[in-house]
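> Here is my input; please provide its structure:
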Amino acid sequence: MDDVAAALGGQAGTVVFGHSLGAVLAYELVHLLSARGVHVERLVVSGSPGPWTQREQRATGLDGDEFLARVEEFAGFRHEALDHPEMRELILPVLQADCEMHENYVPSTDEPVSVPILSIRGGSDGLVSAGQAQEWQKATTGEFSYAELPGDHMYLVDQARAVLDLIGAESFGRAPRGGTPVTC
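This next block holds a predicted model:
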């Protein structure tokens, strides 16, 4: 986080985006940037409950096929790379660490950010409810907006253009151009 914060310096128009675990990482980054006096235009969180919400559905501690079945169940997505033994061997430990980090995440502070937050979720996300995605409103003293796009937890795989258009419209009042997008 320190390296990302240093690289951004004081660039204008910075929008920080994170999906799932990336959403809480992005939230922590915004706290760090704010403490360093870096202006962030907007925090965009996706597919994640509010930062103080512990996940009800857990996959931590499950092994192999049971873990992947649980992730597929609540994410509504399974990448074909997991069907290839060599790729599975590479991806599985990373995916397990990702789930464990998100399921055990505790915010570094109880203080909300002053940056406007846009929370997005897939309309049929079985992992994050609309209410949980809207809990991000408590994480800011600034503006809050909420949007749903078609799809499940991994909606952004098929909705990338719609996500970018939404971020551009919310953050800059236009389609995105210029500025510095940061993805967590």
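> contacts and neighbour counts: CA atoms only from here.
Fine.
> And the contacts of the longest helix that the chain contains?
Criterion DSSP state H: the longest helix present in the chain is helix 85-103. Residues outside helix 85-103 that contact it (C-alpha atoms under 8 Å, 6 or more residues apart in numbering): 20-21, 24, 54-55, 58-60, 64, 67, 81-82.
> Farthest pair within these?
The distance between the two most remote of the contacts of helix 85-103 (C-alpha to C-alpha) is 29.0 Å, for Gln54 and Ala81.
> Near Ser46, how many other residues are there?
By other C-alpha atoms under 10 Å, 29 other residues sit near Ser46.
> If you could redo that for Pro85, that was the one I meant.
Look at Pro85: counted by other C-alpha under 10 Å, it has 10 neighbours.
> Roughly how far does it sit from Gly64?
Pro85 is 11 Å from Gly64, where distance means C-alpha to C-alpha, to the nearest Å.
> one more to put side by side:
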Amino acid sequence: MLAYEIARELERTGHRLRHLYVSGSPGPHNGRTERATGLPDEEFLARVQRFAGYRHAAFDDPELVEVLLPVLRADVEMHENYRASSTEPLSVPITALRGEDDELVSREQAGQWSAVTRGPFAYQELPGGHMYLVDQPEQVLRLMAGSPACG
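Predicted structure coming up:
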């Protein structure tokens, strides 16, 4: 959502963007229906981990949880309460990426990004769940490096 809003602002101020990649996210005009914001700590962590299909080892260390929890809560709240600043389509090409086993964001939700651009749209699934980037970041980098926008 942050990259989308930055792209929107850059276009508004006359900057020409080459490409916008979005990952594991429904289109910006359609929020998530299941929520974790406001839950007690343990429930919140369990819900977020269920959403992501992933549990980081840092959450096994109480001292790290104390540091990470406020940041994670802020991130989740931002995503759950986000409302797009405009419905005007961008002109930049958009590629929506998604883990093929993502249980948080469906193919249909990731495909909603096609309505957000007047430019070309591409959809790409990569092996893994919602947190596919953690396990195989090289795949995303290769995909982006092979894009005409990066050449």
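> So after superposing, what's the score?
Scored by TM-score structural alignment, normalised by the length of the second structure, the superposition of the two chains gives a TM-score of 0.96; 151 aligned residues with a C-alpha RMSD of 1.1 Å.
> if we can go back for a sec, which of the contacts of helix 85-103 of the first structure are buried, as a ChimeraX select command?
Buried residues within those, by 16 or more other C-alpha atoms under 10 Å, are selected in ChimeraX with:
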select :20,21,24,55,58,59,60,67
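> and of the contacts of helix 85-103 of the first structure, the nearest to Ala139 of the first structure?
Among the contacts of helix 85-103 of the first structure, and counting by C-alpha to C-alpha, the member closest to Ala139 of the first structure is Val24, at 10.7 Å.
> The closest one reaches Gly18, doesn't it?
Yes: counting by C-alpha atoms under 8 Å, Val24 of the first structure sits close enough to Gly18 to count as a contact (7.3 Å).
> list residues touching both of these two?
Common contact partners of Val24 of the first structure and Gly18 (C-alpha under 8 Å, 6+ apart): Val45.
> aligned partner of Pro40 of the second structure in the first structure?
Pro40 of the second structure maps onto Asp63 in the first structure, with residues paired by TM-score structural alignment.
> what span of the first structure lines up against stretch 97-111 of the second structure?
Counting by TM-score structural alignment, stretch 97-111 of the second structure corresponds to residues 120-134.
> End to end on that stretch, go ahead and measure it.
Start to finish, the residues bounding stretch 120-134 of the first structure are 9 Å apart (C-alpha to C-alpha).
> Stretch 110-119 of the second structure now?
16 Å.
> Residue in the first structure paired with Arg18 of the second structure?
Aligned counterpart of Arg18 of the second structure in the first structure: Glu41 (TM-score structural alignment).
> Kindly confirm my reading that its match is in a strand.
Yes: using DSSP: H, G, I helix; E, B strand; the rest coil, the assignment for Glu41 of the first structure is a strand.
> quick one: the strands in the second structure?
20-23, 94-99, 121-126 (DSSP state E).
> Would you mind giving these as TSV with distance to Ala149 of the second structure added?
Below are the strands of the second structure laid out as TSV (distance: least, C-alpha to C-alpha, whole Å):
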stretch	distance to Ala149 of the second structure
strand 20-23	9
strand 94-99	10
strand 121-126	12
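> Pick the most deeply packed of those strands.
Among those, strand 94-99 has the highest mean neighbour count (mean count of other C-alpha atoms under 10 Å), at a mean of 24.
> Can you spell out which helices and strands pack onto that strand?
strand 20-23, helix 107-111, strand 121-126 (3 or more C-alpha pairs under 8 Å, 6 or more residues apart in numbering; DSSP states H and E).
> export those to TSV and tack on distance to Leu143 of the second structure?
Shown next, in TSV, are those (distance: least, C-alpha to C-alpha, whole Å):
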stretch	distance to Leu143 of the second structure
strand 20-23	11
helix 107-111	17
strand 121-126	9
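> Looking at those, spot the one closest to Cys150 of the second structure.
Evaluated with C-alpha to C-alpha, those place strand 20-23 nearest to Cys150 of the second structure, the distance being 11.0 Å.
> Check the mean deviation of that closest one from the first structure.
For strand 20-23 of the second structure, the mean distance to aligned residues of the first structure following superposition is 0.2 Å (mean C-alpha distance after the TM-score superposition for the first structure).
> returning to that earlier point: got TSV for the contacts of helix 85-103 of the first structure, with distance to Leu92 of the first structure too?
Output for these, formatted as TSV (distance: C-alpha to C-alpha, whole Å):
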residue	distance to Leu92 of the first structure
Ser20	17
Leu21	16
Val24	21
Gln54	23
Arg55	20
Arg58	16
Ala59	12
Thr60	12
Gly64	8
Phe67	9
Ala81	10
Leu82	8
